[in-house]
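Asks: show me the folded form of this:
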Amino acid sequence: MIAIGLEGSANKLGVGIISHPPNGGPAQILANIRHTFVSPPGEGFLPKDTAKHHREWVVPLVKQALKEAGVCIRDIDCVCYTKGPGMGAPLQSVAVAARMLALLWGKDIVGVNHCVGHIEMGREITGAQNPVVLYVSGGNTQVIAYAEQRYRIFGEALDIAVGNCLDRFARTLGISNDPAPGYNIEQLAKKGKHLLDLPYAVKGMDCSFSGILASIDLLAASLQPPNPQRLDPDTGEPITTADLCFSLQETVFAMLVEITERAMAHVGSSQVLIVGGVGCNERLQDMMALMARDRGGSVYATDER
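Replies: All right, here's what the predicted structure looks like:
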C-alpha cells in the first residue's frame, strides 16, 4: 500500500508518501517534504496567515512529492491528512485539499489524529516496542503510555505547552523564527554559563510553564537599557541572554524528565520515546538519556525530519 499524507496543523505544511510492504516489514519513506510559514522576528504566526500559506503551497508540494517518490496517481491507495488537534484555520485548509485530492483521484480518505501520528511515527522510525512517550511540541506537552488498547495520558501541561513557552520567550528576545524559534533558543543556550533560579512547577504528574515564562520575561526586561547591568549573585559576572536561554531550557527540561521518570516507574517501562518538535532538542535528549541510564533503560528520539 502507498499512502500520501498531508500535515498542516501549525506553520509547517508537509506532504509525505510512504510505502507499506505486504509482508509487514518496515515502511519505506518515498518522499517527505515541507514548507514553513515564517513570521517576522518578535511575532507569532496567525491562523489566517498560516492558512493562506498552506493554500498557496499545497498543490506545488503534492506535485513535488509525487515526482520525488517516483509514483503516479494510480499508484496511490489512500489520501491521509491531519484531522486534529491543531490550529483550526490551517487544519481546515489541508483538510479541504485532502478531500479535493481524494475526490479528484477516486481514493479513500483517512483522517489521522495528530498526537497518535507523532507517537506511531516515532515507534516506526526508532523501533521502540512499548515505551513511555514524552510528546512535546508547540501545542502539546504530555506523558503517554499504552495500556488496554488505548494511549493513556499520565501527565500533561496545566497551562501552556513547553514549546509554546520557548517560542514566546523567543518572541520576547526578538530572535528569528527561521528555521524555528525553539531551535534558535537551543543554539543560544549552548553559550550560556550561569544557571539562574527560576520557578520549578511540577504538580504530581503535571507541569506548569506560564509562571516560568512570566519570571524569565521579567529577567529579560531587566537586561534591556536603560536598566543597570544585572550580575550573577554567585559569580558577580554579567548575565546575558544566552544565560537566560540556558536557564529556561535546564529548568523546563528537568521538569519533563521528572514526570517521565515517575511514569516509567508507574508502568514498569525501561524505554522512553521522545516525539514532537521540542523532542528534537539535543539537550532534552541528553538529560533524558542520563535519567534512563540510571534506571538501566534507554531513550529513543526522532530527528528534525
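Asks: please count neighbours and contacts with C-alpha atoms only from this point.
Replies: Noted.
Asks: return the residues in contact with C72.
Replies: Contacts for C72 (C-alpha atoms under 8 Å, 6 or more residues apart in numbering) come out as L66.
Asks: so which helix or strand takes in the nearest residue to P90 once chain neighbours are set aside?
Replies: Spatial nearest neighbour of P90, excluding adjacent residues (C-alpha to C-alpha, 6 or more residues apart in numbering): A51 at 4.1 Å. Using DSSP states H and E, A51 falls within helix 47-69.
Asks: and the next element down the chain from that helix?
Replies: strand 78-84.
Asks: who touches that following strand?
Replies: 2-9, 91, 94-95, 98, 101-102, 107-114.
Asks: what about the residue nearest to P90, neighbour count?
Replies: When neighbours are counted by other C-alpha atoms under 10 Å, A51 registers 24.
Asks: and for comparison, fold this next one:
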Amino acid sequence: MVVAVGFEGSANKVGVGIVRDGEVLSNVRDTYITPPGEGFQPSETARHHRAKVLDILRRALEEAKITPQDVDCICFTKGPGMAAPLTVMAVVARTVAQLWNKPLVGVNHCVGHIEMGRLITGAQNPTVLYVSGGNTQVIAYSRQCYRVFGETIDMAVGNCLDRFARVLKISNDPSPGYNIEQLAKEGKKFIQLPYVVKGMDVSFSGILSFIEKAARKKIAKGECTAADLCYSLQETVFAMLVEITERAMAHCGSQEVLIVGGVGCNKRLQEMMGVMAKERGAMLYATDMRFCIDNGAMIAQAGWEQFRSGGVTPLEDTWVTQRFRTDDVHVAWRE
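Replies: Next up is the predicted model:
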C-alpha cells in the first residue's frame, strides 16, 4: 500500500493531505484572508504559508494516524501558480523529503484537481471543466494526455469574480466567490453584459471592465442593486462556460462532465451544467468545498498515481514554474 503526502500552496490556500491507495486519510488546510477590497500579494501569501505549513503537516499526520516511517513519497505542487508561495512549499517538501529520506514527486496543480475529482466522484472518462481563480480550461483525456479543448484567453473566471467582489467591497472570508454566490441569490434584475465566446475559448476581461463601470453608475442611480449585478455576472459567465463544455462533449462523444477547481463549488454553476448534461443524457459530477478548493489531498492523489507509474522527480528538477500547462503532463497512469 502506497502512502503519499501532498503539499499544496500555489495561491492563498496552504494545505497538506495524505492519501493511501485511493483513500484520503487527512486533508488539512488554512486560507490567507485579506481585508475586503484587497487581493492577496505573493510575498504576504508566501509568509502566511511559511508560518502555517509545519503545524498543518503535524495535524495531517495526527489525523491520518501515521508516522514519517509509513510514508512512501512526498508530493508537491510544481505549478502553475504564484511564484513565491509555490517556492515556499517546494522548499518545505524538499526539506521534509531529505529529512525523512523519501522520494519527491512534482505535481501539476491542474492535474491534481482532475485526479481528485475522478477519485471522489467515480467519474471514468469525463469531459472536465476546470475553473478556479487562476485557471479556466475545458479538458478531455486522450492517449496519456489531458488535452485542452478550450480556455480563457485572458483572465480566469475565478479572478473575474474575485476582482468584481473587490469593487463591491465584498468580504474575502471564506472567499469572495462564495460571497458573490450568496449575494447573487438575492438578485432579481438581469443586467445585460457582454457575452464573449470565441470558438472554444472565452474572455472575461472585457466583461469585468464593463461591469466595473456599470456598477458604480447603476447603483448610484438606483437602477439596480449589488445583488442584481452579482446575479447577472454569474449567469453570463457560467452560460459561456456551459456552452464551450457542451461543445467539447459533443466533439468527444462524452456522456460525463466533471467540474473541478474552486469555482466548481458554485451551486448555480453546477445547476446550469446539470441542465445541459440532462438534456444530452449525460451525467454531471462535482465535489464539495473539501475537495474542489485547493487542497493537499489532491496533490497527494495525483502524486500517488504518478509515483506508482514511475514518475519520481530528481532533486535537481524540483524547481517550480508559474506556467505549467495541463497538456504538458505525461499521464502515464491512464491507458
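Asks: quick one: map the residue nearest to P90 of structure 1 onto structure 2.
Replies: In structure 2, the residue paired with A51 of structure 1 is A46, using TM-score structural alignment.
Asks: can you tell me which residue in structure 1 aligns to T95 of structure 2?
Replies: Checking TM-score structural alignment: T95 of structure 2 goes with M100.
Asks: still on that earlier bit, show me what the helix holding A51 of structure 1 is packed up against.
Replies: strand 12-19, strand 28-36, helix 88-105 (3 or more C-alpha pairs under 8 Å, 6 or more residues apart in numbering; DSSP states H and E).
Asks: what's the counterpart of K185 of structure 2 in structure 1?
Replies: Aligned partner of K185 of structure 2 by TM-score structural alignment: K190.
Asks: any idea how far P131 of structure 1 is from the nearest residue to its match once chain neighbours are set aside?
Replies: Once flanking residues are discounted, K190 of structure 1 sits nearest to F246: 6.8 Å by C-alpha to C-alpha, 6+ apart. In this view, F246 of structure 1 and P131 of structure 1 are 28 Å apart by C-alpha to C-alpha, to the nearest Å.
Asks: residue in structure 2 matching the residue nearest to K190 of structure 1?
Replies: Match for F246 of structure 1 (TM-score structural alignment): Y231.
Asks: kindly report the same for V278 of structure 1.
Replies: Aligned counterpart of V278 of structure 1 in structure 2: V263 (TM-score structural alignment).
Asks: wait, a strand at that match?
Replies: No: counting by DSSP: H, G, I helix; E, B strand; the rest coil, V263 of structure 2 is not part of a strand but helix.
Asks: what sits against it?
Replies: Here V263 of structure 2 is in contact with 131-133, 157-158, 177, 292-293 (C-alpha under 8 Å, 6+ apart).
Asks: rewinding a little: can you report how many residues neighbour the match of T95 of structure 2?
Replies: 14.
Asks: also the one 4 residues further on?
Replies: Close neighbours of L104 of structure 1, defined as other C-alpha under 10 Å, add up to 9.
Asks: go on, I191 of structure 2?
Replies: Residues near I191 of structure 2, counting by other C-alpha under 10 Å: 18.
Asks: so which helix or strand takes in it?
Replies: Per DSSP H and E, there is no helix or strand for I191 of structure 2.
Asks: same question for A227 of structure 2.
Replies: helix 226-252.
Asks: average gap between that helix and structure 1?
Replies: Average distance, helix 226-252 of structure 2 versus aligned residues of structure 1 after superposition (mean C-alpha distance after the TM-score superposition for structure 1): 0.3 Å.
Asks: neighbouring contacts of the helix or strand following that helix?
Replies: Using DSSP H and E, the helix or strand that follows helix 226-252 of structure 2 in sequence is strand 256-260. Here strand 256-260 of structure 2 makes contact (C-alpha under 8 Å, 6+ apart) with 113-114, 117, 123, 125-131, 249, 270, 277, 282-287, 292.
Asks: what's the average distance of strand 256-260 of structure 2 to structure 1?
Replies: Strand 256-260 of structure 2 sits 0.4 Å off on average (mean C-alpha distance after the TM-score superposition for structure 1).
Asks: now the angle from that strand to helix 226-252?
Replies: Strand 256-260 of structure 2 runs at 140 degrees relative to helix 226-252, counting by axes from the mean of the first three to the mean of the last three C-alpha atoms, to 10 degrees.
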